[in-house]
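In: sequence first, then the predicted structure:
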Amino acid sequence: MAESSVNFLLEKLATLFEKDVHLFGGVREEAVYLRGELERMKAFLRIADTLQESDEELKVWVKQLRDISHETEDILDEYTLLQGHDHDHGRGIFGSLYRLGCCIKNAKACYRIGSELQAINSRIKEICEVHKRLRHKFRKAEQDPGSDDSAGNTWQDCRGDALLLDKSDLVGLDEPKNQLVGWLFNGSSGREVVSLAGMGGMGKTTLAKQVYDDPEVKKHFEVRAWITVNRSFKFGDLLKDMVQQLFKAIRRRIPQIVANMNDYQLKTTIKELLQNRRYLVVLDDVWHLYEWDAIKYALPSNGCGSRIMLTTRNADVASTTGVLCEGKAYNLKPLPPPESWDLFCRKAFQWNKCPSHLEEICKYILRKCEGLPLAIVAISGVLATKDKRRIDEWDMVRRSLGAEIEGNDKLKDLKKVLSLSFNDLPYYLKSCFLYLSIFPEDHLIERMRLIRLWVAEGFIEAKEGKTLEEVADDYLHELLNRSLMQVATTTPDGRVKTCRIHDLLREIIIPKSRDQNFTTIVKDQSLQWFERARRLSIHSTLQSVQPNRSVSQLRSLFMFGASENPSISKLFPSGLRLLNVLDLQNSPLEKFPVEVVDLYCLKYLSLRETKVKTVPRSIGRLQSLETLDLKHSNVNQLPVEILKLQRLRHLLVYQHEFVSYEHFHSKKGFKVMSNIGVLQALQKLCFIEVNQDGGTIIRELGKLNQLRRLGLLKLRKEDGKALCSSIEKLTNLRALSIASVEEDEIIDLQHLPSPPLLLQRLYMRGRLDALPHWIPSLPSLVRLSLKWSQLKDDPLIYLRYIPNLVQLELCQVFLGDRLCFRADGFRKLKILSMDKFDELRCIEVEMGAMASLEKLSIQRCKLLENVPSGIEHLTKLKVLEFSDMPVDLMKTIRTDGKDNWKVSHIPEVYSTYWREGGWEVYSIESMTDGEYCPLPSNPFSHELQTRWKSWK
């Protein structure tokens, strides 16, 4: 983590020099010296960050360097703040005198800053001496691993213990074991790779060992070898280990020459030994693709049905090897609750039942384990030593599980296994991962919120050809692939919507984050927190904030679940001069906090889901602001001063509004200024009302060539030509949402000469004379929503050839009585929703149409007499949902209905009805004598209840 701090500081120094800021008072000289020394120590930091936990002297050195980096960053930001402050206080003699006073004041401040940098450089010189000695120490340890100076050996790698587990420790392996054995036996005669992926502690090694030792597997493969690939493996030693195992497997003496072979000779020997034999090689704990690449050419594809089994924490390694080597990947899932409870009781109570007075505590602790076998075994082992009559001892573990993991020797292996994934991260991902500690337990983290926060914090490194947000999205997917984060929800077209972190990983990164002064989490008044806190996350109540604490170095402030009105000036009377991020989402704010406009460094401001109604004109002073999130607030108009925010990248001002089932407008946006085109950095602009001076505003939109997402409300027919002209210029557009001013107002988009090639999502709400000619030619389109189009011609004829369409929503789109899905259309479509086709009497699905369809929803088609003809051809359909449909149609598919055979292959068939502002859900089987019995609960009820809240 010190590497992250130093890199961030070096980037800031580089930016300072690039801007050619006039550095005086010794500032430039000291900054140049500091930059040079940090560059010299940078390479060693990568090693230091990994080994500091096993070497106290190294740990102290890393902490000192990190503190210096933070202090220097503060000094440079203070300097930049002084240089960039606007001191224009009018004209005339009084204005001149005021500016002169400011100049004198700033000159004094600059000399002070130069002195502070000089003091820091004195400390840097001391640290450099320690650095030289530590570097010599670790170079010596590398040359002689057995020496007293060697580091990193204080913890014994206990992953091998997974190979020695008793049968009593094995739960829930039968099904995945049978699957993997089947993959090893079946398939082609060529070499195939079977990958087993999952987060640390999931039981990958244990499962692989069960497969490896299976009697049928032993009989099937002539030669077997088990190779453990750890993070610090030496390739030559790995190859020698494999050669030795292979000679033993074929019962031949190991030649003495093997000890002196180079890597090429070892690979050649392995290949010769395996060339004509059916072999199974297990590569356990592969971290990176280069580890696989280093060995794959020694393992021949000999036409004997040989297999390689690979275990990894990195889903990208598993999927890539599977694709390149014609193999399969198995993602190991957490233990389900019944099996987790069974394993827990075996270890905690020696096969006995859990005492009733401890059951609630045990189930809470088990929920924190989230089905992770290593965690269940380790924590239940700790509890097994507790007195079962002392409920307070057990409750202590429940309340302080994080502290137990941190300090209990019996849990050190659990901590180490989970920490290995963190230690393996490149420095640029460590900051991003530690950042997750700001969110409360069980909090679903919105993907785009996290991405914008990472960008505002400066964690994202610029890459040519990509926006910072796109790079941040790559970071997020890398954390997901490494099993350090989990996908919680996805959008219908497959994008990650929310994610989460495993509870035990969170318990591990919170103390790590606290120790490194990265984030301070405040939940109660008893908790001590640093004077120099960098990020402060307040959970539940503002009463936990200690009054009059100095937070002059605070960079980010978050509030989660606060019930009191947060007054920043009262909470932090000394001010938040250097604050970059202020996230007050979902707090009970009623007025815009006026003190915010003095936070000149602020890059991210979220007042989402507050009751704020107006934004002051002084917001124009926030020259660094990149994200302004007012979504679901009561703001519907912004002051013209918003145009001064030239760095603004994301402007979100809208709220969902569900008035009734039949209501046309579902969103309220805001009125925008006619010269909005000056905000050249904008990437997301949602949702603007264009019915006032629409022509001018729409033409201005064409200047925003960085836009990725655009949302327009209240569009008029006469604005269509200007909008097409602007869309043609928005070459980076990924998502476009358009709603006409009234339900019968025509949207005229026929004037676009060529389709926006990168457009992925298109939402159109309003009447169409004809389907815009360019829509079927959108090569990147994955989601299309057309509502209230009232077309006279069947739109399916034109839409069926959109090559990558995954989700299609059609509401009151067609006035005819028959729709036909042709055999050659909608090849990739997975989700289809059809709503309010008032004249529709017949739907036909030809064989071969919609071959990938998984969910079909039909709503409010009052004249539809039968289920779609040919629905039986949709073999991948998992969910069929009817909403507010005629009861007579429903009777035809109940268990004794004439068309039941058509839907019998579909796992989930539901009928729903809108009743008094909510959905009632029924299964088809529950209908008897023409009446429905509501289901008490089912997995789709929450989705149905919330559907109209997100109605586009």
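Out: Yep, that arrived.
In: CA atoms for contacts and neighbours, from now on please.
Out: Fine.
In: and the strands in the stretch 51-200 of the chain?
Out: 192-197 (DSSP state E, counting those that start in this stretch).
In: how many neighbours does residue 179 have?
Out: By other C-alpha atoms under 10 Å, 12 other residues sit near residue 179.
In: distance of it relative to residue 185?
Out: Noted for residue 179: a distance of 10 Å to residue 185, by C-alpha to C-alpha, to the nearest Å.
In: who are the packing partners of the longest helix along the chain?
Out: In the chain, assigned by DSSP state H, the helix with the most residues is helix 92-143. Identification of packing neighbours for helix 92-143 by 3 or more C-alpha pairs under 8 Å, 6 or more residues apart in numbering; DSSP states H and E yields helix 27-51, helix 56-84.
In: compare these and give me the one nearest residue 669.
Out: Smallest distance to residue 669 across the helices and strands packed on helix 92-143 (C-alpha to C-alpha): 33.7 Å, for helix 56-84.
In: what angle do that closest one and helix 27-51 make?
Out: Between helix 56-84 and helix 27-51, the angle comes out at 150 degrees (axes from the mean of the first three to the mean of the last three C-alpha atoms, to 10 degrees).
In: run the angle between the longest helix of the chain and helix 56-84 for me.
Out: Relative orientation of helix 92-143 and helix 56-84, computed by the same axes, to 10 degrees: 160 degrees.
In: ok so, going back, residue 674 is nearest to which of the helices and strands packed on helix 92-143?
Out: Per C-alpha to C-alpha, nearest to residue 674 of these: helix 56-84, 28.6 Å.
In: return the distance of that closest one from the chain's centre.
Out: On the basis of C-alpha atoms, centre = their mean, to the nearest Å, helix 56-84 sits 29 Å off its chain's mean C-alpha point.
In: and what of stretch 699-716?
Out: Distance, stretch centre to chain centre, for stretch 699-716: 27 Å (C-alpha atoms, centre = their mean).
In: now do the same end-to-end measure for it.
Out: 14 Å.
In: okay, buried residues for that stretch please.
Out: For stretch 699-716, burial by neighbour count (16 or more other C-alpha atoms under 10 Å) applies to 699-716.
In: can you tell me how far residue 330 is from residue 553?
Out: Residue 330 sits at a distance of 47 Å from residue 553 (criterion: C-alpha to C-alpha).
In: of the two, who's got more company?
Out: Neighbours were counted for residue 330 and for residue 553 using other C-alpha under 10 Å; residue 553 has more, 21 against 18.
In: okay, one more to line up with it:
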Amino acid sequence: MTVASVKREALEASFLALYDAIKEVNDHHLMFKALVDIRSTLDCIKPLIKETAEDKKESDFPDDELHHFRLQMEEGIELIQKCSKVVPLSTSDTNKLGHLCKSLQRLLDILKVRSIRDVKKTLVMVKNIETKVQQIDLNFGVQSSSSEGIKGWCAIPEPPPLVVGLEGPLKELKMKLFSDKISMLVVTAPGGCGKTTLAIKFCQDGEVRDKFKNNIFFVTVSKKPNLNLIVEELYQSKSSQVPDFPNEVTAVDWLHKFLNQTEQNPLLLVLDDVWSESESLLEMFDEWKMPNCKVLVTSRFAFPRFGSPYNLDSLSDEEAMALFNHSAYLENISSHVPEDLARQVVKHCKGFPLAITVVGRSLCGQPIEIWKKRLSEWSKGSSILDSDHDLLTCLQSSLDALEKQSITIKECFLDLGSFPEDQRIPATILIDIWGESHKLDVDWLCIANLYELTNRNLANLIVTRKDPREVDGYYTEHFVTLHDILRELAIYQSSVESVEQRKRLIIDISGDNFPEWWTEQKCQPINAHLLSISTDGDFKSKWPNMQLPQAKVLILNFQSKKYALPKFVEKMVKLKVLIITKYGLLPAELENFPLLGSLLHLKRIRFERISIPSISKSPVLLESLEKISLFMCKIGQAFSNCSVRLVDLLPNVVEMNIDYCSDLVELPAMLCELISLKKLSITNSHKLSALPEEIGKLVNLVVLRLRSCTDLTELPDSTQSLINLTSLDISDCFSIKDLPQHIGGMRSLETLNMRQCSRLQELPASVVDLEQLREVICDEETSVLWEPFLSVLKDIHVRLVKDDMNLNWLHKFPT
């Protein structure tokens, strides 16, 4: 026996003694998490330790590490024996158990790596032997008797024991891939949603097997694909001689040859777990487009350039329940877990298969009290991501890949956790936040980041009415939705550091129950750059104090009929963005409005469903404010009987957006005093019937958008004075009968959107003076009005547009 063998057997002996010690610990002490973790880790190590002790080869396990682990185990035996007799455990003993657990976990990791390495070496040896045998067979004219090749090379993996919720997607996949129009289809969803399981079930389906016979190949690509290895495995799977690949170009050639050798049957190739780094691989298949070859791709990335992806949805409530019952072993007749308790747990998993499986396994066999404790922790703000390391790792890998591409886009994703669960997020809010937080100073760049997140299944950008060619900067009809598990991921990532050091501080208050750290803190400054506070309809408390000297963004989400701004707002001296959203049907009254007067750096304000008080009652000077947005607000009384000049309160506003403000009947003339305005957008305000003649004073106006103001009958003649206006949008203003006679005075006008202006009968002759006009957006009816002028305005492009309304998402998100 070698010296190494003796040392390995000594390690095994120490391990077995420790294993026996933990087995003797009674169930009462196993309520302590550290002891449970140690027992679980030891169960995993046991077979690997046995393999190590029985290994006859010379070990590459360093002697000092063997000695270190053996000493740790011997000390651990004494520690566990001591802890099994003491209740409660001292802090010192708890810490020692934690250190022991970490040491055992490190040993487990080392043994796993050695085991995997040895398996890989064996596979390489088998592969080489197989290649040699095939070469001998070929030399002697012997044909292999196996038509399917060696089991394991590109073989279809086994599905999970229970598969739910895939019947519909399976039918849709067959319909798409059996079509002659599609050669490659990408199945996309966040990690852990069941994409791979769907691909496996597709390969095992009877109709699919009848169509593709033995030409079904399943290749796992992963983050760092090796094209040579993929092609080698494909050839191995057909019991063919493995070609030699001196370079990747040669591998590509052999791959093309392989896909063309389909004999009389078509070929199905599944590329599982494809990451963005492998886009060039998909590009090859897209270019080849072989009629007899179908490629099914599973990925967290949508890869929209290769056609419309298939988005895999979350499980329904009943499907989620079936999967949970299986994972938690509740189908066992001896289970005493009440169904309503199980349903409460499942509700927190949000239809996410991996979360359901992980949580189910973690609760399997646990007493009812543990189930209730878990629910209690979640209701108090603990994350479901704490339930299992695998769930967090699966989702975290998507963020890691995102960070490699752009740290800014990752930061944008983390900001999405600042909004309430199950609510759509207006893209215009994100434009305001990201413009100041991440220096994204043009709106379209923010939208581009949202498309990036959508392509990676980290968000979902929805456009309620769209023409893909229309890029005039109007993003009020763009919304973002976020799967609840991904929202938890964003919040979890933002909460890793201590409260004082977090970059984002996200607070969700139920009733009047403030977080303990807030009520107990002794006025210590918090360094967060973004603060988000959400309260429900039962919130009535006064705000505790808080110091946020670095905060640039404040997001307040609430549901009550009256809402008071927190007193600490006036001390947020660096605040640049204020977002206040009332959820519910009716606008709410906002109190403490004058506090905003102390915010010397405030640049952007957005109010949603807020009743704006008369500015005469509480005039507030906002000298730095550049942009104000009012959505579904009550503003009819804000400017009535006003003795204060608006321009004195808002001297530097350059952009104003008023959307869905139903009580706006006539635009107040005092708004036309804001001569610094460059963008004025009044949209979906259906009672607005008139604009003041004074609107011509807004000589710096570049964009005037009056979209969907259905009662507006005309534009004042003074609009001819808007000599810097480049974009005019009067689309869906059904009541406008005439354009101003001297509209040609808008000499800078480049874009005019007048679709669905059905009452317009003719255009004024002065349109021929619009020498800079390049694009007119119309429907078929209004486009006819331009025909008499096209011989003069030769540089104009009249573009026909049909509305594409997307309302399917509305039922999912309560107002």
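Out: Arrived safely, thanks for sending. Quantities reported herein were computed from a predicted structural model and do not represent experimental measurements.
In: mean neighbour count added to the helices and strands packed on helix 92-143 of the first structure, as JSON lines?
Out: Listed next are these as JSON lines, based on neighbours: other C-alpha atoms under 10 Å:
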{"stretch": "helix 27-51", "mean neighbour count": "17"}
{"stretch": "helix 56-84", "mean neighbour count": "17"}
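In: contacting residues for the residue nearest to residue 523 of the first structure when sequence neighbours are not counted?
Out: Leaving out its chain neighbours, the residue that sits closest to residue 523 of the first structure by C-alpha to C-alpha, 6 or more residues apart in numbering is residue 539, at 5.2 Å. Contacts for residue 539 of the first structure (C-alpha atoms under 8 Å, 6 or more residues apart in numbering) come out as 440, 521-523, 559-562.
In: before we move on, back to that, what range does the longest helix of the first structure cover in the second structure?
Out: On the second structure, no counterpart of helix 92-143 of the first structure exists by TM-score structural alignment.
In: just give me how far that helix sits from the chain centre.
Out: Here helix 92-143 of the first structure is found 37 Å from its chain centre; the criterion is C-alpha atoms, centre = their mean.
In: how about stretch 913-922 of the first structure?
Out: A distance of 33 Å separates the centroid of the chain from that of stretch 913-922 of the first structure, by C-alpha atoms, centre = their mean.
In: now the strands for the stretch 101-250 of the second structure?
Out: Remark: strands assigned in the stretch 101-250 of the second structure by DSSP E, counting those that start in this stretch are 184-188, 216-222.
In: with the first structure overlaid, how far apart is the longest one on average?
Out: Spelled out, that is strand 216-222 of the second structure. Compared with the first structure after the fit, strand 216-222 of the second structure shows a mean deviation of 3.0 Å (mean C-alpha distance after the TM-score superposition for the first structure).
In: who's in contact with that strand?
Out: 154-157, 203, 209, 230, 234, 267-275.
In: taking those residues one by one, which sit in helices?
Out: Of the contacts of strand 216-222 of the second structure, the ones assigned to helices by DSSP H are 203, 209, 230, 234.
In: in the stretch 351-500 of the second structure, which spans are helices?
Out: Taking DSSP state H, counting those that start in this stretch to define them, one finds helices in the stretch 351-500 of the second structure at 353-363, 368-379, 389-405, 407-415, 427-437, 443-455, 484-494.
In: the fifth one - contacts with which helices or strands?
Out: To tie it back to what came earlier, the one meant is helix 427-437 of the second structure. The contact analysis (3+ C-alpha pairs under 8 Å, 6+ apart) places helix 427-437 of the second structure against helix 443-455, strand 478-481, strand 577-582.
In: mind checking which of these is nearest residue 294 of the second structure?
Out: Closest to residue 294 of the second structure of these, according to C-alpha to C-alpha: helix 443-455, at 22.4 Å.
In: residues of the closest one that come out buried?
Out: Of the residues in helix 443-455 of the second structure, those buried (16+ other C-alpha under 10 Å) are 443-444, 446-447, 449-455.
In: tell me, that helix lands on which residues of the first structure?
Out: Going by TM-score structural alignment, helix 443-455 of the second structure sits over residues 469-481 in the first structure.
In: again, but for stretch 49-59 of the second structure
Out: In the comparison with the first structure, stretch 49-59 of the second structure aligns to no range at all (TM-score structural alignment).
In: before we move on, the earlier item: identify whichever of the helices of the stretch 351-500 of the second structure lies nearest to residue 780 of the second structure.
Out: Evaluated over the helices of the stretch 351-500 of the second structure, closeness to residue 780 of the second structure peaks at helix 443-455, with 28.6 Å, by C-alpha to C-alpha.
In: between that closest one and helix 407-415, how big is the angle?
Out: Using the same axes, to 10 degrees, helix 443-455 of the second structure lies at 70 degrees relative to helix 407-415.
In: what's the distance between helix 443-455 of the second structure and the middle of its chain?
Out: The chain centroid and the centroid of helix 443-455 of the second structure are separated by 12 Å under C-alpha atoms, centre = their mean.
In: residues making contact with stretch 702-715 of the second structure?
Out: Residues from elsewhere that reach stretch 702-715 of the second structure, judged by C-alpha under 8 Å, 6+ apart: 678-691, 724-740.
In: so which of these are in strands?
Out: Judged by DSSP state E, the subset of the contacts of stretch 702-715 of the second structure located in strands is 679-683, 727-729.
In: which residue in the first structure aligns with residue 390 of the second structure?
Out: Aligned partner of residue 390 of the second structure by TM-score structural alignment: residue 413.
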